[in-house]
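Asks: A structural model of the following input is requested.
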Amino acid sequence: MSEVTTKNTEVEPAPRQNTLIRDILAGGAVRAFLAIVLAMLIGGLLIATTSPSVQSALGYFFQRPADTFSAIWEAISGAYAALFRGAIYNYNAPNFLRAIKPITDTLNFATPLIAAGLGVALAFRVGLFNIGGRGQMLMGVAAGATVAFTVQAPIFIHLPLTIIAGLIGGMVWGGLVGFLKAKTGAHEVIMTIMLNFIAYYFISWLLATPGLLQRPGGSQPISAPTPETARFPLLFTAPLSVNAGFLVSLLAVLFVWWLIERSSLGFRMRAVGENPHAARAAGVNVGRTIVYAMGIAGALAGLAGINQMSGTITSGFENGIDAGIGFDAITVALLGRSRAFGVLWAGLLFGALKAGSFTMQTSQDIPVDIVLVVQALIVLFIAAPPLIRAIFFLPKEGSKTRTPRVKNAKKEVAA
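Replies: You can find the predicted model right below:
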């Protein structure tokens, strides 16, 4: 008998704290946060390059380079400080109410974005690309305005009827897409684009026709002011601007969360979104599920339209009352990763960007388009996780951390 000594390399798992850190870094929340940070950094570079003071300092950079860096810092810090003052807290305000008014403006801008974003996110979870938020909003406004201008009742009756009418208007417009897709296989992107145009020209006709939605005694395509009993009441006294529509949007967030994560219908929706063929084989009625999903998504977009008519634009609306929210909702849904509470935070972020952009423009003379560029960059980075991982050296999602450790093993081999 002879003894042969060999080395056997074994790999043991890394300590638990290392695995936890790796899981956090590989998560979607960290990628979303880093995408926002990177977009803000690039936005800061754009602000600096377009600043007249920076351009002037660059003319004598080699004589006094410190002036250039100082101008860059002042331009970027001044812009984002103005964004903060316009979106969160105005520390230059003369009193407390004026100081906290920006946060209420943010909530006001975020309210329709959250509702419409939920509609897009819900469709995403079912594997559908709903870019018909604009048309669904406009049809919700058309239905809600019909009830608002024809019904006379106390606010506790009139306002709920207006909301329900808006939900039904959006539901019919979204459900039509789901029905056609389920029955004919038509692509939802093409249908929603076409229905957006139909809804736009339909509400334009309503606003231009006397006796329908056109303001009585006028000739312009604009509606009468929303009746007081069909408006969302303010949650606080002036100058704070947030209204009860924000609370309705929060209820919509809870409803979508329960629907997708806790209900049997939500389970079927997620199954269809993951694999419609497997869901059909498991006994799920795929066509009916698609109709339900698009109908509910349309209702949520209709709620966003009612938020505009009864909360934001109460002095009379035109055919552009959607204000691009239907398309911004796609961005919100992407940033929120199609999760109800993710959409809530994404809507608040974009509401803050919109509210703060006006202060940036007035106090720092920075174009509002800079904020739009930042929003577009956020979408770009969110939609490209490998790019974020490459820039910040993040681990891949689902990868495991292991630390190689070498152990010596002895084996006896018969000669």
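Asks: can we go C-alpha only for contacts and neighbour counts from here?
Replies: Fine.
Asks: from the centroid of this protein, which residue is nearest?
Replies: When Cα atoms, centre = their mean is applied to the chain, the residue found nearest the centroid is Val332 (1.5 Å).
Asks: please provide the structure for the following sequence as well, for comparison with the first:
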Amino acid sequence: MRVIVGTDIASIPIAIIIALVIGGVLIALSGVNPFEAYGALLQGAFGTPQHLADTLIEATPLALIGVGIALCFRAGVFNVGAEGQFLLGGMAAAITGNLLSTAPAIATLLAMAIAAVLAGAAWAAIAALLKVYLGASETLTTIMLTYVATYLVSYLLNGPARDPATPIAQTQPLTTSGLLPGLWPGTTLHVGIVIALIVAVAAHYFLRRRVGGFQIVATGLNPVAARSAGLPVRRILISVFLTSGALAGLAGFIQVSGVQGKMIVNLSPGYGYTAIVVALLGRSTPLGAFLAALFFGALSAGGASMETSVGVPASVVTIVQYLTVLLVIAYTAARTLRRPSRVADEEE
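Replies: From the prediction side, this is the model:
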């Protein structure tokens, strides 16, 4: 599966501008000045240190999950189950944090991260094994596993893992040792964004500079040829699935430890699904996914401010997000369709 790989970079800002113009038309039809609305959006995303922190906090899980999904795209597989892997990672992190509530912070956080990574990877491994050994569609299995994960987390939060001190479906609040340290004094920004950046840079380096990265790309381009060349295609596919699940689980840990301070039912507003769009807009590259996550984070943080300030529904932001990706895909498809005609013209 080659998804917006190698797209002309200039097409992305053009797509963003067109999507914003269309969004502006929708805003105008609602009786609000588009410039005023977008001004409120920018203010909500970057206007104060806390607003900028909100943007980066929103971008963090999208970046981590998006990098994992981008790696899957490069290998020719589609992980639609990151939402479930994210939730299970958060659940595992919260349980571990509560069990180690009296341990030193470094030990607690490390154990929470490991538990989250293992939970996400293990859940992704189910779909990976079904894919490579039974030929099951990973799109179907991952989305079905997401439903199972969602209800499993709900069961745990309403039963064995629920805080006995409250009727609300949530775990006990984490102690200080289970909370990620802050990154920007005076704001709620935590070190999660640094972790996401490190992951994106490391994944970029791996794909570009390491043999394993070349094998992933080769498998995605043509798995039959890769297998004929002696590449361990099954192992490669399982590895990218495990990596994608691990990063989704890590994002769950960061959301629990850095934002909520406990595991809750609504930990995710749909990060696992939005991250698919982030990976697409990022041209299926790790650094591209990170930048796309920042863009989506700004729209998400600013959209809430736009709604409260000028009364424009935040759904307009969602329209802009998805229109941007659709326009990039349309550009790529149009460019691909033009190629055969150019070749024919040259032959004539």
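Asks: the residue nearest to the centre of the first structure maps to what in the second structure?
Replies: Superposed on the second structure with TM-score structural alignment, Val332 of the first structure falls opposite Val278.
Asks: so what's Leu180 of the second structure up against?
Replies: Neighbour list for Leu180 of the second structure: Leu109, His190, Val191, Gly192, Ile254, Ser257, Gly258 [criterion: Cα atoms under 8 Å, 6 or more residues apart in numbering].
Asks: what's the neighbour count on the first one?
Replies: Applying the criterion other Cα atoms under 10 Å, we find 23 residues in the vicinity of Leu109 of the second structure.
Asks: swap in the fourth one?
Replies: Using other Cα under 10 Å as the criterion, Gly192 of the second structure is surrounded by 27 other residues.
Asks: and it, what's its match in the first structure?
Replies: Aligned partner of Gly192 of the second structure by TM-score structural alignment: Gly245.
Asks: so which two of the contacts of Leu180 of the second structure are the farthest from each other?
Replies: Greatest spatial distance in the contacts of Leu180 of the second structure: Leu109 and His190, 13.2 Å, computed using Cα to Cα.
Asks: average offset of stretch 170-183 of the first structure relative to the second structure?
Replies: Aligned to the second structure and superposed, stretch 170-183 of the first structure gives a mean residue distance of 1.0 Å (mean Cα distance after the TM-score superposition for the first structure).
Asks: gap between that stretch and the chain center?
Replies: 22 Å (Cα atoms, centre = their mean, to the nearest Å).
Asks: list the buried residues for that stretch?
Replies: 170-182 (16 or more other Cα atoms under 10 Å).
Asks: show me where the stretch 201-350 of the first structure has strands.
Replies: Counting by DSSP state E, counting those that start in this stretch, the stretch 201-350 of the first structure has no strands to list.
Asks: all helices for it, in order.
Replies: With helices called from DSSP state H, counting those that start in this stretch, the stretch 201-350 of the first structure shows them at 245-262, 264-274, 276-281, 286-307, 325-335, 340-364.
Asks: could you pull up the residues touching the residue nearest to the centre of the first structure?
Replies: By Cα under 8 Å, 6+ apart, the contact set of Val332 of the first structure is Leu113, Ile114, Gly117, Val343, Ala346, Gly347, Phe350.
Asks: out of those residues, grab the one that's most surrounded.
Replies: Neighbour tally across the contacts of Val332 of the first structure (other Cα under 10 Å): the maximum, 38 neighbours, falls on Gly117.
Asks: the counterpart of that residue in the second structure: which element?
Replies: In the second structure, Gly117 of the first structure lines up with Gly66, judged by TM-score structural alignment. Per DSSP states H and E, Gly66 of the second structure falls inside helix 49-75.
Asks: how big's the offset between that helix and the first structure?
Replies: After superposition onto the first structure, helix 49-75 of the second structure sits on average 0.9 Å from its aligned residues (mean Cα distance after the TM-score superposition for the first structure).
Asks: now the helix or strand that that helix is followed by and helix 271-281, what's the angle there?
Replies: Per DSSP H and E, the first helix or strand lying C-terminal to helix 49-75 of the second structure is helix 82-99. Interaxial angle, helix 82-99 of the second structure versus helix 271-281 (axes from the mean of the first three to the mean of the last three Cα atoms, to 10 degrees): 130 degrees.
Asks: same for helix 82-99 of the second structure, what does it pack against?
Replies: Here helix 82-99 of the second structure touches helix 105-134, helix 138-158, helix 233-255, helix 271-281, going by 3 or more Cα pairs under 8 Å, 6 or more residues apart in numbering; DSSP states H and E.
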